[in-house]
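In: pasting the structure only:
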């Protein structure tokens, strides 16, 4: 009653063969579409010599790069561009300290010229009048004491302003030394270069 179809009698070896592709060449959606390189090949590509072949040329290039970096930092400290400044001068807290110190008249910025003048006078007066030489030395020590008192007053006021404006960031270590060191420098020799005038305090 039921006949078998002609297709079912076809030999098994005449069935359509499945096409097999190497797994490494199958391109998956979103894939890289190329076989993964072998480990040895990847290691060879990433392998670089620890010691350059031309040491003199490498050293010359390193010195040139360091010199270019120093020149870029010096130019940044002249213009106030914090992008290329040294790390110790970057940040809003240290910028605020510089502006506050540069806006204030301080005895510390007069210390170096006053000390040089007083020492020269002391050397000249020692052979002429020892009393005047001793008096000049006393005046120098009084100036140093007044300078220290002035620095203490400056830092106490600046510390309050930093705490009010920056919170905990204004209380980190090293800020006092950063401010005091700048006070004792001659204004024209300060780096980064002052960007404000005397009396122009930051807000």
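Out: All right, it came through fine. Treat the numbers as computed from the prediction; the structure is a model and nothing was measured.
In: CA atoms for contacts and neighbours, from now on please.
Out: OK.
In: got the buried residues for the lengthiest helix in the chain?
Out: Assignment by DSSP state H gives helix 130-166 as the longest helix of the chain. Neighbour-count burial for helix 130-166 flags 133, 136-137, 140, 143-144, 147, 151, 154-155, 158-159, 161-162 (criterion: 16 or more other C-alpha atoms under 10 Å).
In: what's the answer for stretch 77-88, then?
Out: 77, 78, 80, 82, 84, 85.
In: okay, now the one to match up with it:
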């Protein structure tokens, strides 16, 4: 009865009192929470230099995945031009046959030796050998194109043939050990009937 009565405090007054006494108005984060927040802040790039470095790192990782896929034939990471069952069939078909392009480098070396020999007869023989080789390569590529298109029409009915000729010829014009994606079949190996 003779006591003093305390004034009733509202929540706004309580927050103001807490802010004055302790300062921040929220509980102190645990060490684990503080470290997690610091890691999250560190991952977010702040400057253009950090953004460029992060993009460069992502590009390096992506190219490493593509490079390893080119060696193993993993379809998930291949470039779009190499993906799909039709492209895989073209690669296997070209790789399973022996082509005259495989002999191009040795024949070019022989042609150069004959050309620089100084003898006009040997030089003319070298030129004839070079022209004959180029003619055989052209005939081989035309026949290869026809066979591949025929096989694609048989194995993949309804698939568009657009781009298959270019893909076939560029694959066939490379030396076997330089082809990317790497060859997965041996010369003369029987190909599976279904590629889906």
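Out: Here it is on my side, so go on. Since the model is a prediction, treat every value here as computed from it, not as a measurement.
In: Include distance to residue 194 of structure 1 when you put the buried residues of helix 130-166 of structure 1 into a markdown table, please.
Out: Below are the buried residues of helix 130-166 of structure 1 laid out as a markdown table (distance: C-alpha to C-alpha, whole Å):
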| residue | distance to residue 194 of structure 1 |
| --- | --- |
| 133 | 36 |
| 136 | 32 |
| 137 | 32 |
| 140 | 28 |
| 143 | 25 |
| 144 | 24 |
| 147 | 21 |
| 151 | 18 |
| 154 | 17 |
| 155 | 18 |
| 158 | 17 |
| 159 | 20 |
| 161 | 19 |
| 162 | 19 |
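In: if we take those residues, which one ends up nearest to residue 182 of structure 1?
Out: When those are compared for distance to residue 182 of structure 1 (C-alpha to C-alpha), residue 151 comes out closest, at 10.7 Å.
In: which one in structure 2 is aligned with that closest one?
Out: For residue 151 of structure 1, the aligned position in structure 2 is residue 141, judged by TM-score structural alignment.
In: residues contacting its match?
Out: Shown in contact with residue 141 of structure 2 (C-alpha atoms under 8 Å, 6 or more residues apart in numbering): 169, 172.
In: now residue 77 of structure 1
Out: Residue 77 of structure 1 touches 85, 191, 192, 193, counting by C-alpha under 8 Å, 6+ apart.
In: Need the nearest residue in space to the corresponding residue of structure 2 for the second one, chain neighbours excluded.
Out: It stands for residue 191 of structure 1. Counting by TM-score structural alignment, residue 191 of structure 1 lines up with residue 180 in structure 2. Leaving out its chain neighbours, the residue that sits closest to residue 180 of structure 2 by C-alpha to C-alpha, 6 or more residues apart in numbering is residue 70, at 5.9 Å.
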